[in-house]
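> Quick one, structure for this:
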Amino acid sequence: MKYVNTHEAKTQLSKLIARVRAGEKVAICQAGKPVALLTPYEAPRRKPRLGMWEGKVELRPGWDSPETDAEIEAMFDVLKERD
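Model (predicted):
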């Protein structure tokens, strides 16, 4: 992590941004103490909303049949045996 004072941050902002884009973090200090952290921007994750798959997923007849349940159970039994 690179530490810079506020004057250097103001005069070298473009270079500091280039360092951040390369993966480095930059702490901006006042009187020798960090007061801000310059890090890459991360876009907020979209929260799933209720009903967002409506009309996009089709549950066919028999999707919850005993045969399907047995197949799923067998898959997990195999996974349990591996552990």
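> CA atoms for contacts and neighbours, from now on please.
OK.
> Mind checking what secondary structure the residue most central in space within the chain has?
Centroid check for the chain by Cα atoms, centre = their mean gives Arg45 as the closest residue, at 7.2 Å. Put simply, Arg45 is coil when judged by DSSP: H, G, I helix; E, B strand; the rest coil.
> Quickly note the distance from it to Phe76.
31 Å (Cα to Cα, to the nearest Å).
> before we move on, what about Gln12?
Distance from Gln12 to Phe76, by Cα to Cα: 57 Å.
> Quantify the burial of Ile28 by counting its neighbouring residues.
21 (other Cα atoms under 10 Å).
> Here is the second sequence; please produce its structure so I can put it next to the first one:
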Amino acid sequence: MKKYNIHEAKTNLSKIISMVQEGETVHLAKAGKIVAEVKLVKEQKKRPFPFGKYRDQISITEDWDSKEVNQQIADSTMQEDIEDPNSPEEVDGKIHPKYK
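From the prediction side, this is the model:
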């Protein structure tokens, strides 16, 4: 295991990366105290997404993008008590300074 101070590590970064790629672990020190460890990252295998995994759980009707369906979705998700985020906010009966 090799140890470099921060200045040496900056100067020898390419060398350190080559050492790590060869399987060596390198310690970085500041004022003689090890503050970091540089080691090879194991390549993570990308798991393939199984095509059609949710085929039986999702259904899309032919009118999925019609005005009527969009309105039904909007009506079912809208809440009457939602406040307008652009309206002035009152605190103790006074309008908040950011809205003046």
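> Give me the three-state assignment for Val35 of structure 2.
strand.
> Report whether the expected contact of it with Leu28 is present.
Yes: at 5.9 Å, Val35 of structure 2 and Leu28 qualify as touching, with contact defined as Cα atoms under 8 Å.
> And the strands in structure 2, which stretches?
Assigned by DSSP state E, structure 2 shows strands spanning 2-5, 26-30, 33-38, 90-91, 94-95.
> mean shift of the first one relative to structure 1?
After superposition onto structure 1, the average distance of strand 2-5 of structure 2 to its aligned residues comes to 0.3 Å, using mean Cα distance after the TM-score superposition for structure 1.
> helices and strands around that strand, which ones?
strand 26-30 (3 or more Cα pairs under 8 Å, 6 or more residues apart in numbering; DSSP states H and E).
> Give the aligned range of stretch 32-42 of structure 2 in structure 1.
Counting by TM-score structural alignment, stretch 32-42 of structure 2 pairs with residues 32-42 of structure 1.
> What residues of the matching stretch count as buried?
Leu38, Thr39 (16 or more other Cα atoms under 10 Å).
> repeat for stretch 9-18 of structure 2
Going by neighbour count (16+ other Cα under 10 Å), the buried part of stretch 9-18 of structure 2 is Ala9, Ile16, Ile17.
> who touches stretch 33-52 of structure 1?
With Cα atoms under 8 Å, 6 or more residues apart in numbering as the test, stretch 33-52 of structure 1 has contacts from Tyr3, Val20, Arg21, Gly23, Glu24, Lys25, Val26, Ala27, Ile28, Cys29.
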